[in-house]
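Enquirer: My questions are about this predicted structure, shown below with the sequence.
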Amino acid sequence: MGDYVIFTNEPKNVQAVLVTKFKDFEIGQRRRDNSAELLGIGVFNADGQTWEHGRALVRPNFTRKQVADLGLFEKHVQRLFEALPKDGTAVDIQEWTLDTGTDVLFSESSDVLLPSATEVARKFAWAFNRGIDGIAQRIRLGRFARFYYDPQYTAACKFVHDYVDEIVAKAVYRAKEWHAEKKDKPVPPDDAEEERYTFLNALAREGVEPKQIRDQILNILVAARDTSACLMSAAVFELARRPEYQVQLRREIAEKLSGRQPTFEDLKDLTFLNHFVKETLRMYPPVPLNARVAKNDTVLPRGGGSDGMAPIFVPRGQLVVYQVYSMHRREDLWGSDAHIFRPQRWETTRPTFEYLPFNAGPRICPGQQFALVETSYVLVRLLQEYSNIEARGNSAPWREHLTLTCSVGQGVWVSLVK
């Protein structure tokens, strides 16, 4: 509200903003101002050295070796199975990735899915959601963000901080012990078993101030948890409504796995499953639009002239919003069936910048592989565990619930049959 904004869903413009003219654009101060009460300053809202340093530390959290450790996913899948009703009762399974995200980043899970989940854990899940919604509302209000009022927003932010501060304090204590042990012990042999890398422990061992640690891990949790939740819930939403795809996926899983749990290599070989996930990302990109601010006077390759095909001047300070959702549904880019969920299109489709579910360029999502593996693994295990996943109340057209990410507005109500 109150701003002149350039909106674009032109692939050449998106490529310019994110890659070829990356140095001409930044996240901008307004996003920091609108998100700082909950997130502080971290990789989600930072520019310059703060962003570069945070990204360098988080990248090892999502290496192939880390992502290929499917035991972490299986642990939380089992908790999901325990939490789901066993009598076919309809259930909304949209909220299920907070436990995994906190386990990966914090070295300990919030355990919201457990039947024995504490009231503190449940309140953390509520407070985190409330805080994210507040940030999204402020961003939309633009120049009027200062007038945003939600009596529960500040309380939610404080609860999130108190919850995470305890985890950070334990990490700082562990880091001191680690440094002390490192002084007293010789260098371990090359074949010694390595501990799992976590962003939290890396920050603590580097001696980062506790407040900055909290800011950075909350920034990453927003990206890791919300986007994965949106992708998985959208995938199950489509899966439950399309029994023909369930049949095709079950056949592929049965042929390739013969009843066993999948390995990392297995997931790459499940061709139709990969097409199904890609089509979910095309139709329902978790981040449907994003924005950058011009750092300098610059030019975008499309948008000028009487036909919009000439370059267009972008002055310093100009807000540019690129719309992934509508770009993914342009018929001139994807064909006349662009609005239809059809995984088979990926047998021949080889897109470039017209397909952008994980951003691109230097700020490409570092957790891209993690999200794809987590989603694929959960889908396989659901199809192995249940003979039918049936939609309940999902006959209405999809509608969005938009915060910083975009999820299924009506929820993902399904009945699961053993």
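Expert: Yep, that arrived.
Enquirer: going forward, measure contacts and count neighbours with C-alpha atoms only.
Expert: OK.
Enquirer: Show me where the stretch 51-200 of the chain has its strands.
Expert: For the stretch 51-200 of the chain, the strands defined by DSSP state E, counting those that start in this stretch cover 91-92.
Enquirer: host element of residue 231?
Expert: When elements are assigned from DSSP states H and E, residue 231 belongs to helix 227-241.
Enquirer: Second structure follows, compare the two:
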Amino acid sequence: MGLDFQPAIQNDTSSIYDLFQRYGNSFQANTLVSKPTIFTIAPENVKLINTRDHEWGIQPHRLPGMEYLCGRGFLTMDGDISRHSWRLLKPSFAKSNLANMSVLSREVDNFLEKLPKDGTTVELQPLLYIMFLNTSLHFLLGISPDEELHEAPCTPEEFVKSFHDALF
């Protein structure tokens, strides 16, 4: 009857992983308490869903869980909001932008240089934050990070709070 299915997938990511292991990269779930839902991790399906101008019905499923992190855009919304968000982001995915991976290569090299060579424990979150921020500035906004700037302007917690405040 699927009465245990909805609570499991809402609260436990490992339950969804187990379902993909059991049923494959794409499957349909039918329950008495919800409409049939298609789950997929197949790259070609994910690409189609996220890049086509269709009404997929992702908003009711994605928005409640992802709005805090992603806001209201192409990943969480359907219709006009999704189309508008895609139009804003489309230039970021130009071949010329994606063909030049030197920025990503440089940021990975910088990340690796900061790792201790003696095997001591290191906090990865600030290092990953800097790498993510610098590559995002380049790929999404076209801003090349200053090669000498390897310190984050704020902590990850401050960034997330500021990002959240900016959404509302």
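Expert: In hand now; what should we look at? What you are looking at is a predicted structure, and each value in this text was computed from that prediction instead of being measured.
Enquirer: what does stretch 319-332 of the first structure correspond to over in the second structure?
Expert: The aligned range for stretch 319-332 of the first structure in the second structure is empty, by TM-score structural alignment.
Enquirer: what distance separates that stretch from the centre of its chain?
Expert: The chain centroid and the centroid of stretch 319-332 of the first structure are separated by 19 Å under C-alpha atoms, centre = their mean, to the nearest Å.
Enquirer: Ends of it, what's the gap?
Expert: End-to-end distance of stretch 319-332 of the first structure (C-alpha to C-alpha, to the nearest Å): 26 Å.
Enquirer: quick revisit: which residues in the second structure does the helix holding residue 231 of the first structure align to?
Expert: Going by TM-score structural alignment, helix 227-241 of the first structure sits over no part of the second structure.
Enquirer: Name the residues of that helix that come out as buried.
Expert: 227-241 (16 or more other C-alpha atoms under 10 Å).
Enquirer: give me every residue that touches the spatially most central residue of the second structure.
Expert: Closest to where the C-alpha atoms of the second structure average out (C-alpha atoms, centre = their mean) is residue 70, at 7.8 Å. Residue 70 of the second structure sits next to residue 76 when contact means C-alpha atoms under 8 Å, 6 or more residues apart in numbering.
Enquirer: The one helix or strand residue 48 of the second structure maps to: what's the following helix or strand?
Expert: Assigned by DSSP H and E, residue 48 of the second structure belongs to helix 43-51. Next helix or strand after helix 43-51 of the second structure toward the C-terminus (DSSP H and E): helix 59-70.
Enquirer: Does residue 7 of the first structure belong to a helix, a strand or coil?
Expert: Secondary structure state of residue 7 of the first structure, per DSSP: H, G, I helix; E, B strand; the rest coil, is strand.
Enquirer: just checking, what's the longest helix in the second structure?
Expert: For the second structure, the helix with the greatest residue count under DSSP state H is helix 124-141.
Enquirer: ok, now the first structure?
Expert: helix 153-184.
Enquirer: separation between the residue sitting furthest away from the middle of the second structure and residue 72 of the second structure?
Expert: Residue farthest from the centre of the second structure, counting by C-alpha atoms, centre = their mean, is residue 118 at 32.7 Å. Between residue 118 of the second structure and residue 72 of the second structure the distance is 44 Å, computed by C-alpha to C-alpha.
Enquirer: swap in residue 108 of the second structure?
Expert: Residue 108 of the second structure is 30 Å from residue 72 of the second structure, where distance means C-alpha to C-alpha.
Enquirer: cool, and residue 93 of the second structure?
Expert: For residue 93 of the second structure, the distance to residue 72 of the second structure equals 20 Å [C-alpha to C-alpha].
Enquirer: who has more neighbours, the two?
Expert: For residue 93 of the second structure and residue 72, the more surrounded residue by other C-alpha atoms under 10 Å is residue 72, and the numbers stand at 19 against 12.
Enquirer: Quick one: map the more buried one onto the first structure.
Expert: By TM-score structural alignment, residue 72 of the second structure lines up with residue 41.
Enquirer: Now that match: which helix or strand?
Expert: Assessed by DSSP H and E, residue 41 of the first structure sits outside every helix and strand.
Enquirer: Distance of it relative to residue 35 of the first structure?
Expert: Distance of residue 41 of the first structure to residue 35 of the first structure, given as C-alpha to C-alpha: 8 Å.
Enquirer: you'd agree residue 250 of the first structure is up against residue 382?
Expert: No - look at residue 250 of the first structure against residue 382 with C-alpha atoms under 8 Å: they stay out of range, at 10.3 Å.
Enquirer: what's the longest helix of the second structure in contact with?
Expert: Residues outside helix 124-141 of the second structure that contact it (C-alpha under 8 Å, 6+ apart): 89, 92-93, 97-98, 103-104, 107-108, 111, 114, 143-145, 150-152, 155-156.
Enquirer: Understood, closing this out.
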